[in-house]
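Undergrad: what shape does this take:
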Amino acid sequence: MKAKKSVAAKISRFASGQALRVLDLFSGCGGLSLGFQRAGFDIIAALENDPHAVQSHANNFHDGITSTSPHAVPTDITEVEPAELLRALQIPGHARSSIDVIVGGPPCQAFARVGRAKLREIDEHPEAFLRDPRSNLYLRYLQFVRELQPLAILMENVPDVMNFGGHNVANEVSEVLDEIGYSCSYTLLNAAFYGVPQMRERMFLIAYRKELGASVEFPEPTHWVQLPRGYDGTRNVAMRVLVENGYRTGQRLLPIDDESENYFQEPPSAHPGLQPAVTVRDAIQDLEPILARELHRMGELRRGVRRFDEFSPYCNDVEPSEFALDMRSWPGFENEGGVFDHVIRSLPRDYQIFARMRPGDQYPEAHELAKQICEETRKKKRIRIDSPEHEELKSSIIPPYDPSKFPNKWRKLESDLPSRTLLAHLGKDTYSHIHYDDSQARTISVREAARLQSFPDGFRFLGTMNPAFRQIGNAVPPLMAYALAKRMNATLRASIRESDYGKGIRCG
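TA: Got it, this is the predicted structure:
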């Protein structure tokens, strides 16, 4: 089938050596953008509805922000069309010729109204979803693809997207992309296998225009760690719909029904022969210690808004790991001397508990330790059991949550393993990531969270501490994005070199 003019022009332009132009939908502060930029792509546009995240993206990818910067304006994807967005961002040319690659991860709240009929209706009746506040965010993502006809697509989401109320949303999205001209496939990848100091399982979907004749390949793992049982369980739940419909490990997927095809690829295999995964210690040991109890005693750590206006130097007596050196020297985000966002929450009630917790301890263990500390204090102060003073003491030491209902609310990091998954909930509290160093007795800082997510030290988060934590937890790890972007870049170059559009043109 002859490619449409816009697609043919994009292929020829890339074959001549120009960088592919990326639109990052639901961009957040820019985890995907960072990885694609490092792999040689040009981040020319982004769409994000969170005010702090869109300002961070604009500040890091568009030479700072001003009161008139179009890139710093939060935008709701349900209230803008592709051409409108590109005009607002002052991107020249016809919308369909302006974007070569679309990346992004529609928020998981979008799953509720997904269904195959609705997804297919985009192509048949696109006007039904224009400016409809009830429309699914996945549908809007696909509408941007349909209108802009990028050469390639990357979509990211939680594993549950493969099993949401009995729907395999990833497979249904793939069917629509197939019907509108794309070869696509999806799989599950864990960031720890790609040099990120974090065990983070996500679904990734890659698609290419069929005119390219490209086959979807996912990057091979570079690191290995034995994942805890919970991660295997998450993967098994995500794949349940596939298994129930004929999928077996190592085998080709069987059709779910007469009109369906399957697009899932077995995840690339990580094995003990690879280099060890990057650990929490590797990631954050060169950052300056923060002795929370001592700072609180001195009155230098109080509750309230944390801004990023104090410089924290790197530790001179700690040899930075290869990972830490990469975070300091990421191209375009090089950083020297130290950081400005190594700030933590003030949690004076809990410092004693943090110090006594063992690596890997969670909330039930923390709750028991709190009761022990309370009893020791009661005896030391000779307070009668069940007296008003005793009740006051308990409330000042023991966290109020039922340990049977909140078993995973707290967790102390294990220094010799990658971190467990960081989530947007960091914007509310950081108990899920308590520093492994007993002497520091605290939860992680903003920069430590950024390191665990593989954000370079030169990347600046706009807003104060809580918005920054949320931006970090919501992001795709930049090193994971970089691995995917490198693989996609190589696939595109090889495909175009062999295509009719690339013959006779030096593919840069």
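Undergrad: can we go C-alpha only for contacts and neighbour counts from here?
TA: Will do.
Undergrad: go ahead and confirm S439 touches A355.
TA: Yes: using Cα atoms under 8 Å, S439 is in contact with A355, at 6.5 Å.
Undergrad: helices along the stretch 251-400 of the chain, start to end?
TA: Along the stretch 251-400 of the chain, counting by DSSP state H, counting those that start in this stretch, helices occupy 280-284, 292-297, 322-329, 351-356, 363-381, 388-397.
Undergrad: same thing with the stretch 401-508 of the chain?
TA: All helices of the stretch 401-508 of the chain, identified by DSSP H, counting those that start in this stretch, fall at 446-452, 465-474, 478-498.
Undergrad: now those as TSV including mean neighbour count and distance to E121?
TA: Putting these into TSV (neighbours: other Cα atoms under 10 Å; distance: least, Cα to Cα, whole Å) gives the following:
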stretch	mean neighbour count	distance to E121
helix 446-452	26	40
helix 465-474	24	30
helix 478-498	21	29
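Undergrad: could you also give me the structure for this next sequence, so I can compare it with the first?
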Amino acid sequence: ILKRENIEGLKDYYNFCNGISSSPYTKETLEQWTKADAEARQITLGSIDGNIELDEIIESKIETSEPWVLIGGPPCQAYSLVGRARNKGNSEYKAEDDNRHFLYKEYLRIIQQYSPSIFVMENVKGILSSKVNDKRVFDDILIDLTDPDSALNRVGKGFKYRICSLVSEQVFRAGDDPKSIDPNKFIIRAENHSIPQARHRVILVGIREDMSGTLGTLLINDHVTVEEAISELPQLRSKLSKGKDSAERWKKIVKDQLCSLAKITTDKSLSNELTNTAYEIIENGTTGNLRFPKKGYSSECRSYNSNLIREWFSDNRLQVWLNHETRGHMDSDLGRYGYAAVFAKINNRSPKGHKEFDIQGLKPEHKNWESGKFSDRFRVQLKEYPSTTITSHISKDGHYFIHYDARQCRSLTVREAARLQTFPDNYFFQGNRTQQFHQVGNAVPPYLAYQIAKVLSDFFNNIK
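TA: You can find the predicted model right below:
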């Protein structure tokens, strides 16, 4: 809003980011911040009050007679593999009684009532295999999206939609048999589109049948690695969650643990690398900050292989790195993180479960540790590849998001996770660190969203 209505007012935001002022707005920009605040709503879809509020917003903000795009998607908990695994452990759970399977109909209601020119619906990959009463839910979703009037048994404008893929030429139309198409062709693999993260999501684009033209597809680009994404950020040590937190104590703990593990392991190359790492631990000993000065701290900058992505991240108006602060780790986890990162450096993969963590001092105090269910309990984000999927679980612990640089011996910061999600550096996450991680993990990668928007924009421009 500031960029559209009050470009000069951006200085207020940057003064806040750089720590010059305590508020992101002044009286000169209060109007725009009030508008922005009003745009973010917490509405319970499906409730009477929630639907009334949502309808009022759409009717006041959108000229539905003009081309417009609806973006969103139903909650994913009922479809996600993790959520379904939890449900299997509940003997009383019945999929047909779980209303979350059918919340997509709240999205469908908006389509039926307001007839957007295009809609974009996003969800987890598990939606393709989720079943209710042994029937694939995705089949019903496809059929319903093509003909909202029939799906909801309502009289409307009679519009139908064709459902298109953003990564293939596959199209599903009203009357088609869902078994005639390949659901996997609706999966977008973010790492193929300059996102430094292996995030796989189902994204459907519905185009109203009266809109002629062919939807383009996302460009396939070279993979962007974790190292390319985050190596520019200053090196940090982890905090210590117990006892006195100091650089000297941290260095001693890490050095002692890595040297101890080097003596125990029977793998000679691993032993040598653990010893070398123990004596190469970063020297500055800083743990970062919510606003971390850009000047005066070291990093190992490797430029992006895409100029566009490089420009996407950078903002010369920032004098600080935002949200680049480490979390505290237990002494025992420091050894595990360091060992895992060294193992990954040598083997180009993370150590797998109890069989490769079968060293005195590494084994966690977990009764099911050797069950095989925790093979990826300690996962290093390999520097030469895109990261694994950044999820909100990163807020709980760092075990799945270990930094590849064993000399830093830690999990990722919010800013590092945000870069893997392609948030621009000027996006300042607020709240406590748990809330910040949730905001990062629950997001769609902004650069992927930008690319999708570009495809839709080109479609509109072509039909004009």
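Undergrad: ok, which of the helices of the stretch 401-508 of structure 1 comes nearest E211 of structure 1?
TA: Evaluated over the helices of the stretch 401-508 of structure 1, closeness to E211 of structure 1 peaks at helix 478-498, with 9.5 Å, by Cα to Cα.
Undergrad: burial-wise, tell me which of the helices of the stretch 251-400 of structure 1 comes out on top.
TA: Scoring the helices of the stretch 251-400 of structure 1 by mean neighbour count under mean count of other Cα atoms under 10 Å gives helix 280-284 as the most buried, with a mean of 24.
Undergrad: and that helix, which stretch of structure 2?
TA: The aligned range for helix 280-284 of structure 1 in structure 2 is 226-230, by TM-score structural alignment.
Undergrad: in JSON lines: the helices of the stretch 401-508 of structure 1, plus distance to G458 of structure 1.
TA: Listed next are these as JSON lines, based on distance: least, Cα to Cα, whole Å:
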{"stretch": "helix 446-452", "distance to G458 of structure 1": "10"}
{"stretch": "helix 465-474", "distance to G458 of structure 1": "14"}
{"stretch": "helix 478-498", "distance to G458 of structure 1": "13"}
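Undergrad: so which of the ones you listed comes closest to P219 of structure 1?
TA: Between those, helix 478-498 lies closest to P219 of structure 1; by Cα to Cα that is 5.7 Å.
Undergrad: got the contact list for the residue sitting nearest the centre point of structure 2?
TA: Taking Cα atoms, centre = their mean, the centroid of structure 2 lies closest to G441, which sits 4.1 Å from it. By Cα atoms under 8 Å, 6 or more residues apart in numbering, the contact list for G441 of structure 2 reads I390, T391, S392, H393, I394.
Undergrad: widest-spaced pair of those residues?
TA: Maximum pairwise distance in the contacts of G441 of structure 2, criterion Cα to Cα, is 8.1 Å, between I390 and H393.
Undergrad: what about these two, which has more around it?
TA: Taking neighbours as other Cα atoms under 10 Å, I390 of structure 2 and H393 compare with I390 leading, 23 against 16.
Undergrad: T44 of structure 2 versus that one, what's the distance?
TA: Distance of I390 of structure 2 to T44 of structure 2, computed by Cα to Cα, to the nearest Å: 26 Å.
Undergrad: now the lengthiest strand in structure 2 on structure 1. Mean distance?
TA: Taking DSSP state E as the criterion, structure 2 has its longest strand at strand 200-208. When structure 1 is overlaid, strand 200-208 of structure 2 sits 1.0 Å from its aligned residues on average, using mean Cα distance after the TM-score superposition for structure 1.
Undergrad: the helix or strand K11 of structure 2 falls within aligns to what range in structure 1?
TA: Per DSSP states H and E, K11 of structure 2 falls inside helix 10-17. The aligned range for helix 10-17 of structure 2 in structure 1 is empty, by TM-score structural alignment.
Undergrad: for that helix, which positions count as buried?
TA: Neighbour counts over helix 10-17 of structure 2 (16 or more other Cα atoms under 10 Å) mark K11, D12, Y13, Y14, N15, C17 as buried.
Undergrad: and whichever helix or strand comes after that helix, how far out from the chain middle?
TA: Helices and strands here follow DSSP H and E; after helix 10-17 of structure 2, the next one along the chain is helix 30-39. In terms of Cα atoms, centre = their mean, to the nearest Å, the centre of helix 30-39 of structure 2 is set 26 Å apart from its chain centre.
Undergrad: can you check stretch 428-437 of structure 1 too?
TA: 18 Å.
Undergrad: in JSON lines: the contacts of G441 of structure 2, plus distance to R4 of structure 2.
TA: JSON lines is the format used below for these (distance: Cα to Cα, whole Å):
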{"residue": "I390", "distance to R4 of structure 2": "31"}
{"residue": "T391", "distance to R4 of structure 2": "32"}
{"residue": "S392", "distance to R4 of structure 2": "32"}
{"residue": "H393", "distance to R4 of structure 2": "35"}
{"residue": "I394", "distance to R4 of structure 2": "34"}
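Undergrad: inside strands: which ones of the residues you listed?
TA: The members of the contacts of G441 of structure 2 all map outside strands under DSSP E.
Undergrad: tilt between the host helix or strand of Y186 of structure 1 and strand 201-209?
TA: Of the helices and strands defined by DSSP H and E, Y186 of structure 1 is found in strand 182-190. Orientation check (axes from the mean of the first three to the mean of the last three Cα atoms, to 10 degrees): strand 182-190 of structure 1 against strand 201-209 gives 160 degrees.
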